[in-house]
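Chemist: Pasting the sequence and the predicted model now:
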Amino acid sequence: MFNKIFKLTLAIVAISFVAFNLLFLRVTIESDSMKPTLAEGDVLLLRRTLFNSDIERGDLILFSAPSKENVLKRVIGVAGDLITLNEKTVYITKSGTSTLTQMKNTVVSHGEHDQDGYPLSVYETQIDNIKFNVAYTGVIPTYESRYYRQENLPLGQWSVPEGAVFVMGDNRDFSVDSRFLGFIDSSRINGIIKN
């Protein structure tokens, strides 16, 4: 009897382990590009994206980039959105609308966090009904000359195509994201944290 219970318990544990690993992904943050939200060394549990249709603005996604397998960024734009950057201010014209909406920043702190010796100014910002913090140094240039250039649009403006998203790191001056890499195709998205 004990042998049967042991085997059954072992089978249940093995099936649970496999099911857990099919549904979830554990990652360790490898950079400060999401600071102040996440710091290097933080460990996250993400839901694997088997079907990417439920990705929304404000979600955190894990995707593969040409130079790195696991990159975590925040979704700023979804298919049909027009993203416009003017200096460091982000504007979104959401799909199906003609209204240009500024992501307004409200100061939270200055100098409590730093990056490579630069004090970071932390701001609360909002997309739809999702609030989160972003950081800027105020001294790092925008590097607009390195921006991904979408055909038929001015520099600093992107129209998100079907099956893709536009992402940015919360530590805006120290993030390589869609501004430089271009759009993230849904087939490259491995995990998600819903907000």
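Modeler: Structure's in. What do you need?

Chemist: only C-alpha atoms for contact and neighbour calcs from this point on.
Modeler: Fine.

Chemist: C-terminal to the top helix by length along the chain, what's the next element?
Modeler: Criterion DSSP state H: the longest helix present in the chain is helix 2-23. Once the chain leaves helix 2-23, the next helix or strand it forms, by DSSP states H and E, is strand 24-28.

Chemist: Check which helices and strands the helix or strand that that following strand is followed by sits against.
Modeler: Once strand 24-28 ends, the next helix or strand along the chain (criterion: DSSP H and E) is strand 43-48. Applying 3 or more C-alpha pairs under 8 Å, 6 or more residues apart in numbering; DSSP states H and E, one finds that strand 43-48 makes contact with helix 2-23, strand 24-28, strand 189-193.

Chemist: One more to weigh against that first structure:
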Amino acid sequence: MSLQAILGNFALILFVLTVVTGVIWFLDVFFLAKQRRAHANVALAEYDARNARLAADGIKPDASGRAALEAGILRQPTWIEYSGSFFPVIALVFVLRSFLYEPFKIPSSSMVPTLLVGDLILVNKYTYGIRLPVINKKILDVNDPKRGDVMVFKYPEDLSLDYIKRVVGVPGDKIAYKNKRLTVNGKALPYAQLADYLDEGRLSYSQQLTENLNGVAHRILNDEGAPAFASNERNFPGHELCSFNAGDFACTVPPGSYFMMGDNRDNSLDSRYWGFVPDQNIVGKAFFVWMNFGNLKRIGSFQ
């Protein structure tokens, strides 16, 4: 793994910090603190013995330094103090982020109009199964992804990158895309025309429709002036299960894999270009926009 990939893998960084601070906390609680206590007991015994000798000689001892002496010896070194303070916080964040919910930021327009650039979303990490952090190995099955789910996954061509798209095909499905319309297992999806969508960033309009996928109604965008996709045959793993013809395609989704597409259909690099997403690449199900600093009205759940 390259240095850039390691630095970009926040889960790995968080795991290392949790382990390091946890080891320091453990050593301090069970070993170093006891050593400091033993040293303090020896020093206090010597201090008391010296004061006893002074008192025996008729000299009034000064006992005011006893507490300061004890506190000074028992005081944690700065690096231990900070590690012990940070450990429970880091450990809590690591557990929450690894097994429950993880935040992501939408970096591109491929999921417009469902998700906008700058949306800060939450991803459910356990709905598709419990996975070990960092290595992303599933250890407990819960649910399988369903058509219509918005899913975060590791980009098949670069596992250091997280992508987000919509599940349009599950294992065994026959997916066809023709004239910018989807057919799943021989059944054409229902579509309803909506008012054109204004992209305020580019000041351009796109055709907007409602697509009903497995009972999940969601909006999609089409650019009438753009081809469905560049129709050159792709050489991704499992490409032999797909056929490409003049901008249209048909694919059979292999076992343990999923076919993903962006809702902004003509502005999305997805399974049409780089192939299927294997189960081991799954991160979780996106379900909630918790913040968009440019538009607070975006906060809330989404389809």
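Modeler: Noted; the coordinates are in hand. The structure presented is a predicted model; accordingly, all values stated were derived computationally and were not measured.

Chemist: hang on, the earlier thing: any buried residues in the longest helix of the first structure, and which?
Modeler: By neighbour count with 16 or more other C-alpha atoms under 10 Å, helix 2-23 of the first structure contains no buried residues.

Chemist: the inter-axis angle of it versus strand 43-48?
Modeler: Relative orientation of helix 2-23 of the first structure versus strand 43-48 (axes from the mean of the first three to the mean of the last three C-alpha atoms, to 10 degrees): 80 degrees.

Chemist: residues making contact with helix 2-23 of the first structure?
Modeler: Applying C-alpha atoms under 8 Å, 6 or more residues apart in numbering, the contact partners of helix 2-23 of the first structure are 47-48.

Chemist: again, but for stretch 20-30 of the second structure
Modeler: Residues outside stretch 20-30 of the second structure that contact it (C-alpha under 8 Å, 6+ apart): 80, 83-84, 86-87.

Chemist: In the first structure, what range does it match?
Modeler: Mapping stretch 20-30 of the second structure onto the first structure (TM-score structural alignment) gives no aligned residues.

Chemist: Quick check: buried residues in stretch 98-106 of the second structure?
Modeler: Buried residues in stretch 98-106 of the second structure, defined by neighbour count with 16+ other C-alpha under 10 Å: 98-102, 104, 106.

Chemist: Any chance of JSON lines for these, columns distance to residue 138 of the second structure?
Modeler: Shown next, in JSON lines, are those (distance: C-alpha to C-alpha, whole Å):
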{"residue": "98", "distance to residue 138 of the second structure": "12"}
{"residue": "99", "distance to residue 138 of the second structure": "11"}
{"residue": "100", "distance to residue 138 of the second structure": "14"}
{"residue": "101", "distance to residue 138 of the second structure": "16"}
{"residue": "102", "distance to residue 138 of the second structure": "16"}
{"residue": "104", "distance to residue 138 of the second structure": "21"}
{"residue": "106", "distance to residue 138 of the second structure": "25"}
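
Chemist: Can you say which two of those are spatially most distant?
Modeler: The distance between the two most remote of these (C-alpha to C-alpha) is 20.8 Å, for 99 and 106.

Chemist: Can you show me the helices along the first structure?
Modeler: According to DSSP H, the helices that the first structure contains are 2-23, 178-181.

Chemist: Ok, which of the helices and strands packed on strand 43-48 of the first structure comes nearest residue 148 of the first structure?
Modeler: Using C-alpha to C-alpha, these put strand 189-193 closest to residue 148 of the first structure, at 19.4 Å.

Chemist: what residues are up against residue 77 of the first structure?
Modeler: 57, 83, 92, 94, 160, 165-167.

Chemist: Quick one: map residue 85 of the first structure onto the second structure.
Modeler: Using TM-score structural alignment, residue 85 of the first structure pairs with residue 177 in the second structure.

Chemist: Could you give the number of residues near its match?
Modeler: Using other C-alpha atoms under 10 Å, residue 177 of the second structure has 19 neighbouring residues.

Chemist: Now do the same contact list for it.
Modeler: By C-alpha under 8 Å, 6+ apart, the contact list for residue 177 of the second structure reads 183, 248-250.

Chemist: which of the residues you listed are also in contact in the first structure?
Modeler: With the contact criterion set to both residues aligned by TM-score structural alignment, their matches' C-alpha atoms under 8 Å, the contacts of residue 177 of the second structure that also touch in the first structure are 183, 249-250.

Chemist: Now, these that are in strands?
Modeler: Residues of these located in strands (DSSP state E): 183, 249-250.

Chemist: Residue 118 of the first structure - how many residues pack around it?
Modeler: Residues near residue 118 of the first structure, counting by other C-alpha under 10 Å: 14.

Chemist: so it makes contact with residue 140?
Modeler: No. Taking contacts as C-alpha atoms under 8 Å, residue 118 of the first structure lies outside contact range of residue 140: 9.0 Å.

Chemist: longest single helix anywhere in the second structure?
Modeler: The second structure, longest helix under DSSP H: helix 33-56.

Chemist: Give the next helix or strand downstream of that helix.
Modeler: The helix or strand immediately downstream of helix 33-56 of the second structure is helix 66-74, counting by DSSP H and E.

Chemist: Which neighbouring elements make contact with that following helix?
Modeler: So helix 66-74 of the second structure, by 3+ C-alpha pairs under 8 Å, 6+ apart, packs with helix 33-56.

Chemist: Give the other helices and strands that the helix it packs on contacts.
Modeler: helix 66-74.

Chemist: Could you check how far the residue mapped onto residue 179 of the first structure from the second structure is from residue 89 of the second structure?
Modeler: The alignment partner of residue 179 of the first structure in the second structure, by TM-score structural alignment, is residue 272. Counting by C-alpha to C-alpha, to the nearest Å, the gap from residue 272 of the second structure to residue 89 of the second structure is 42 Å.

Chemist: Kindly report the same for residue 174 of the second structure.
Modeler: Per C-alpha to C-alpha, residue 174 of the second structure is found 47 Å from residue 89 of the second structure.

Chemist: before we move on, back to that, export the ones in strands among the kept ones among the contacts of residue 177 of the second structure to a markdown table and tack on distance to residue 131 of the second structure and neighbour count?
Modeler: Converted to a markdown table, those look like this (distance: C-alpha to C-alpha, whole Å; neighbours: other C-alpha atoms under 10 Å):
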| residue | distance to residue 131 of the second structure | neighbour count |
| --- | --- | --- |
| 183 | 32 | 18 |
| 249 | 33 | 19 |
| 250 | 32 | 19 |
